[in-house]
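> Can you look at this prediction? I've put the sequence above it.
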Amino acid sequence: MESNLINKDEEVIRRSKTEIVLKLLEYLKPYKLKSFIVILLMIIVMICGIINPLLLEIAIDNYVVNKNVEGLMIIGAALVIINLIAWILSKIRWTMITSVTNNILVNIRHQLYSHIQTLSFDFFDSRPVGKILARVVGDVNALKNLFSQSIQSFIPQLLNLVCVAVIMFILNFKLALACTILLPILGIAMFYIEIHSRRRWEVYRNKRSNLNGFTHEDFSGIKVVQGFAREKETEKNFKAMVKELGDAFIKAVKLNDFFWPLVELSWGAGTLVVFFVGYKLITNNEIKIGTLIAFLMYVGMFWRPIMNLSNFYNTLITNFSAADRIFDILDVKPVIKNSKNAKNIGKIHGTVEFKNVSFSYDDNTEVLKNVSFKVNKGERIALVGPTGAGKSTIISLLSRFYDPTSGEILIDGKNIKYVDLESLRSQMGIMLQDTFLFSTTIMENIRYGRLDASDEEVIAAAKAVNAHDFIMKLEKGYHTEVNERGSRLSLGQRQLVSFARALLANPRILILDEATSNIDTETEKLVQSGIEKLLYSRTSFVVAHRLSTIRDCDKIMVIDNGRIAELGNHDELIRKKGIYYDLYMTQYKFLNE
């Protein structure tokens, strides 16, 4: 799917009705037995309903006319028992339908969530998070009525319609023909509505997704909004998007509202036709009054399932767009995934090699150009260079967030393209400039590095990177809630927590991508010894603009315009008086000033 902005409608593949229905029915397979029981109960209830008019016909034509009180009592008792059974079975049916529907929605949401977690970064790069949330929450919820009605309406109501129609034609062919004469006109009208209605619901769901994306982005950046006093502007945009959503909904609902009047109009007209034909038949002594009354009851029983089926069809049309949006994501294949014969990489020792690696995010611009280098076990490598030179791309390729356009990346001599992703990434520690903390305690945020770690191990990791002292000064120490994205802590404190998390994970390859850029000078002094312990005996890649932090690295690679422009340690590169020398002297001069 193409990249989407907040206010741009998403381009979703429209699937055929048959394809969507077949895909949705797949989710009913685990509940085949329950669905069968529900349908069976509905058939029994349906039969109970069909028997009612027949018993009434017998009561009128045989017992009322002959004043047979005993026979009427028996018929009355039979009606009470039959309807009581139908009521009890209906209650059981509704309980089972609710259970099945909720379980299916849970399964779809779990499947969607699990699938999204497997998708590559390009999927998230091209979509606002709010639009993804709209599909996981809102679009899945939209399927609830679809599943409940598919179980309770489609098959049972179709059977009910067929059975009633057969009985009507058995009772009297002319009356049955009169009742069904308007069905073709109704079918044509509904088909016309469906063509235009589905498109309108697609527009509505796109507008709702846009609003969701805008709201999520606005609240995530609320500090920027308030910092620049842009509340009025964002409120104006919000109102405009809400209006678009409301207009799209009203436009869709207006067309859908024609379903019910059409069916009711056909029902009423059909009943009038039956009355007229029935009157003629009675005056000609072709039928008895009891037969007409019974038939009129069957007219209601004939049109009621048509009404329910129309409602189901209406629900289908309303939610086809939601199903399309869900399957649109489920059909996205992760670009980065395990190869067919992927093997566990085993314990990583830490030798890393790039062989003629080139990479581009699109077909136009090459970010890396034929990059080759080798890093031995335990070495510390610094990547420096101007913004956009390709430093972070090298890190992303090493972590296999992307695959190179050409060339190979080897760890311990194994091409990472053919190893199990989890076995690779579980032994790598990645620390980014924008440290992400979860909305939980400091203890749990550090423990995220190794979920089975004890409290003592968590505290030991925090002490090692000099985070323990500031944590203990907080109101609840390690049990302090850090709020969303760690907003309760300073930038430097978040970095210290992330250092502890990485140390606890004990990665074999460690990546620090501008990880110390947000730490002030005072905090940097505290954490420097912790970083030394973090880097000890691990192959480490350090991306840094602050060159003073990488002087002790074994190798420094200067990346410029997608290539390795210079390679050596600090002293060697200073003596060369090339790009690194210029960068270093510029920073040195700036700091002195």
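Right, received. Where do you want to start?
> Only C-alpha atoms from now on, for both contacts and neighbour counts.
Will do.
> other SSEs contacting the biggest helix by length in the chain?
For the chain, the longest helix by residue count, based on DSSP state H, is helix 69-118. Here helix 69-118 touches helix 32-58, helix 140-141, helix 144-149, helix 289-330, going by 3 or more CA pairs under 8 Å, 6 or more residues apart in numbering; DSSP states H and E.
> Turn these into JSON lines, columns for mean neighbour count.
Formatted as JSON lines, these follow (neighbours: other CA atoms under 10 Å):
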{"stretch": "helix 32-58", "mean neighbour count": "18"}
{"stretch": "helix 140-141", "mean neighbour count": "20"}
{"stretch": "helix 144-149", "mean neighbour count": "20"}
{"stretch": "helix 289-330", "mean neighbour count": "21"}
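> Structure two is appended below for comparative analysis:
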Amino acid sequence: MDIFKQFIGYYKPHKFLLFTDLFCALIVSVIDLAFPQILNYLTKTLFTQDAPAILHALPFIGIALVAMYVIKYFCQYFIISWGHVMGARMENAMRNDLFDHYQRLSFSYYDKNNTGEMMSKLVSDLFDISELAHHGPENLFISALKILGSFILLMLINSKMTLILLIVTIIMVLYTVHNNIKMAPIFTDNRVKIATVNSSVQDSLSGIRVVKSFANEDVEREKFRQSNQGYLVSKIRTYKTMGKFFAWDSFFEGLLYVVVIVSGGLFIARGSLKITDLAIYVLYINIFINPIDVLINFTEQFQKGYAGFKRFVEVLETQPDISDKPAAKPLTKVFGDIEYKDVSFRYNDDYNVLNHVSLSIKAGKTVALVGPSGGGKTTLCSLLPRFYDVTSGSITIDGKDIRDITLKSLRNAIGIVQQDVYLFDGSIKKNIAYGKMDATDAEIIEAAKNANIHEFIMSLEEGYDTYVGERGVRLSGGQKQRLSIARVFLKNPPILILDEATSALDNESELYIQKSLEKLSINRTTIVIAHRLSTIKNSDEIIVVTDEGIQERGSHRKLIEKNGIYAHYYNMQFEGLELMPT
């Protein structure tokens, strides 16, 4: 019932359309129910008179009937067109709510869920919900009116025969309800299986360059065939169940006609039913059966929409792991003093990645984190903008616990340059402007100059309006990295995180980018994660982080003199460079 309440809530902004749609449905139902009564009345009155009287009345009757069906035409038009518009608007609102909630969900949700499955909930599930939103109230309302109206009129013609029909109808309804309950998990399985297909497609197409570089097209085809076959098996199971369902209902409908003929013949033989009344009775039987057909056909639509809305609600009810406290305040006048106080962290129920780490970084200083992969360097940085929350301990900026600061202001104060650069589909200008959405052209150009990318951009035929391709595929790694740096220059944050920003670049690109990063780091509190130790020699402090925590800390010179872990790593890289061919 809770799911139905949430579903009905989406009708509230569209009450006028809903009630107008139902009013039109009422008019259509009344007209359909009126026709047999009109025919019955004319048969017993007008058509028993002489020819002149019939001919005199026919034009007026014809005009009245045409007027009645003109009204039905406009009502039917409203139901079909504006009824669907209402469903589309509800779908639009649901899609906005779902996308907004996706934006609020924490990194941990995206760690566990596939993009293709999320897309399936955003597109195909909501289409089924839209169809249910439109056809649901309308079908139920029209069908209820026609069934009730025709039943009353059938009772007036012959109550005994109608009660016999009612017994068959009740058996038919019980069977339908029973099958609905059985079909619910099947349609839910359909939604899960098509989400798996979408997931497979998204995964393969996103990594198409890797697929082709390893010549693994056949592997991807087989993976897709398996998920596609799983969906086919689920659909076959659905259609077999539906086949039995509709076949039985068709049998019950036939049984209704058998009851009418047998009982009608019996009552005519006894003189309690006229032949003309039997003809009218059959007309009403058609009106009685038609809405039952509609409801039976509506079953598939209802189950699809219900399964989709259930999945939709499950996402909306997923609470973000990271959110603002009710009393959270914005971070203002940021100096950049950062302190990690006895911080421990683990992902889900895994072992601790960080154990009782304490670290202080003064405003405007540059601190480099080095050490083996898996030691917790990136995790340490991810905790600062609250991509994840500490398991124990606390992190402060300018003495304020980051959990007491609003997320928006916290993340606005931190700029991040990562090794894996993400560029959005669009122009170079739009990608740089992502750092400050209201930036002027002059500010964008200044940011590009600071990132040493302006001259390259101007060498392109369309300059700043050049299309970068999906994920920036038309640019080199170094060019994408410099655009991401320009984006952070534009943001102008007081705190900077550089997460292995040069590790995947060639020497020439690294030189350009290192100059840009040095310029970017001026007067900012900067945390650098680096594997190339030559790039961090001038850091104010270098901290060696392993899976056992902080092992060493100090300046480059002091750590070399100490001849410990850092010196070992540095000498390995230095010797490697010496051995490289010239």
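Yep, it's here. Predicted, not measured: the structure shown is a model, and the values here were computed from it.
> returning to what we had before: any chance of the helices and strands packed on helix 69-118 of structure 1 in JSON lines with distance to residue 193 of structure 1 as columns?
Putting those into JSON lines (distance: least, CA to CA, whole Å) gives the following:
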{"stretch": "helix 32-58", "distance to residue 193 of structure 1": "29"}
{"stretch": "helix 140-141", "distance to residue 193 of structure 1": "24"}
{"stretch": "helix 144-149", "distance to residue 193 of structure 1": "19"}
{"stretch": "helix 289-330", "distance to residue 193 of structure 1": "10"}
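> Among those helices, which comes closest to residue 201 of structure 1?
With CA to CA as the criterion, residue 201 of structure 1 lies closest to helix 289-330 of these, at 6.0 Å.
> Just tell me the aligned range of that closest one in structure 2.
With TM-score structural alignment applied, helix 289-330 of structure 1 matches the range 275-316 in structure 2.
> Give me the three-state assignment for residue 436 of structure 1.
Three-state assignment for residue 436 of structure 1 (DSSP: H, G, I helix; E, B strand; the rest coil): coil.
> Over to residue 542 of structure 1?
strand.
> residues in contact with the equivalent of it over in structure 2?
In structure 2, the residue matched to residue 542 of structure 1 (TM-score structural alignment) is residue 528. By CA atoms under 8 Å, 6 or more residues apart in numbering, the residues touching residue 528 of structure 2 are 366, 367, 368, 369, 497, 498, 499, 500, 536.
> Would you map the helices across the stretch 301-450 of structure 1?
391-398, 421-425, 442-447 (DSSP state H, counting those that start in this stretch).
> ok, residue 442 of structure 2 - contacts?
Counted by CA under 8 Å, 6+ apart, residue 442 of structure 2 has zero contacts.
> Per the alignment, it pairs with which residue of structure 1?
Match for residue 442 of structure 2 (TM-score structural alignment): residue 456.
> Tell me how far its match lies from residue 439 of structure 1.
22 Å (CA to CA, to the nearest Å).
> One more: residue 201 of structure 1?
36 Å.
> picking that back up, tell me which of the helices and strands packed on helix 69-118 of structure 1 sits nearest to residue 117 of structure 1.
The nearest among those, by CA to CA, is helix 289-330 at 11.3 Å.
> which bit of structure 2 covers stretch 186-195 of structure 1?
Using TM-score structural alignment, stretch 186-195 of structure 1 pairs with 172-181 in structure 2.
> how distant is that stretch from the center of its chain?
32 Å (CA atoms, centre = their mean, to the nearest Å).
> residues in contact with that stretch?
245, 249, 252, 296, 299, 303.
> residue contacts, the spatially most central residue of structure 1?
For structure 1, the residue sitting closest to the mean C-alpha position, by CA atoms, centre = their mean, is residue 136 at 2.9 Å. Applying CA under 8 Å, 6+ apart to residue 136 of structure 1 gives the contacts 109, 112, 113, 326.
> Just flag the most distant two among these.
113 and 326 (10.8 Å).
> Please report the distance of the match of residue 442 of structure 2 from residue 478 of structure 1.
For residue 456 of structure 1, the distance to residue 478 of structure 1 - CA to CA - is 11 Å.
> which residue lines up with residue 437 of structure 1 in structure 2?
Using TM-score structural alignment, residue 437 of structure 1 sits opposite residue 423 in structure 2.
> what do you get for residue 149 of structure 1?
Residue 149 of structure 1 maps onto residue 135 in structure 2, by TM-score structural alignment.
> For the helices of the stretch 301-450 of structure 1, give me a markdown table that also has mean neighbour count.
Listed next are these as a markdown table, based on neighbours: other CA under 10 Å:
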| stretch | mean neighbour count |
| --- | --- |
| helix 391-398 | 21 |
| helix 421-425 | 17 |
| helix 442-447 | 24 |
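> Out of these, which is closest to residue 95 of structure 1?
Comparing the helices of the stretch 301-450 of structure 1 by CA to CA, helix 442-447 comes nearest, at 39.5 Å.
> How far off centre is the helix or strand harbouring residue 181 of structure 2?
Per DSSP states H and E, residue 181 of structure 2 falls inside helix 159-206. With CA atoms, centre = their mean as the basis, helix 159-206 of structure 2 stands 23 Å off its chain's centre.
> What of stretch 256-266 of structure 2?
Worked out by CA atoms, centre = their mean, stretch 256-266 of structure 2 lies 53 Å from the chain centre.
> contact partners of that stretch?
For stretch 256-266 of structure 2, contacts defined as CA under 8 Å, 6+ apart pick out 161, 164, 165, 168, 169, 273, 278, 282.
> out of these, what pair is the most spread apart?
Largest pairwise distance in the contacts of stretch 256-266 of structure 2, by CA to CA, is 21.8 Å, between 169 and 273.
> circling back to that earlier point, quick one: which of the contacts of stretch 172-181 of structure 2 is nearest residue 551 of structure 2?
residue 303 (58.9 Å).
> shouldn't the closest one be in contact with residue 184?
Yes - Residue 303 of structure 2 is in contact with residue 184 according to CA atoms under 8 Å; the separation is 5.9 Å.
> thinking again about what came up before, possible to save the helices of the stretch 301-450 of structure 1 as JSON lines with distance to residue 22 of structure 1?
Output for the helices of the stretch 301-450 of structure 1, formatted as JSON lines (distance: least, CA to CA, whole Å):
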{"stretch": "helix 391-398", "distance to residue 22 of structure 1": "39"}
{"stretch": "helix 421-425", "distance to residue 22 of structure 1": "33"}
{"stretch": "helix 442-447", "distance to residue 22 of structure 1": "43"}
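> Nearest to residue 590 of structure 1, out of those helices?
Among these, helix 391-398 comes nearest to residue 590 of structure 1, with 23.0 Å by CA to CA.
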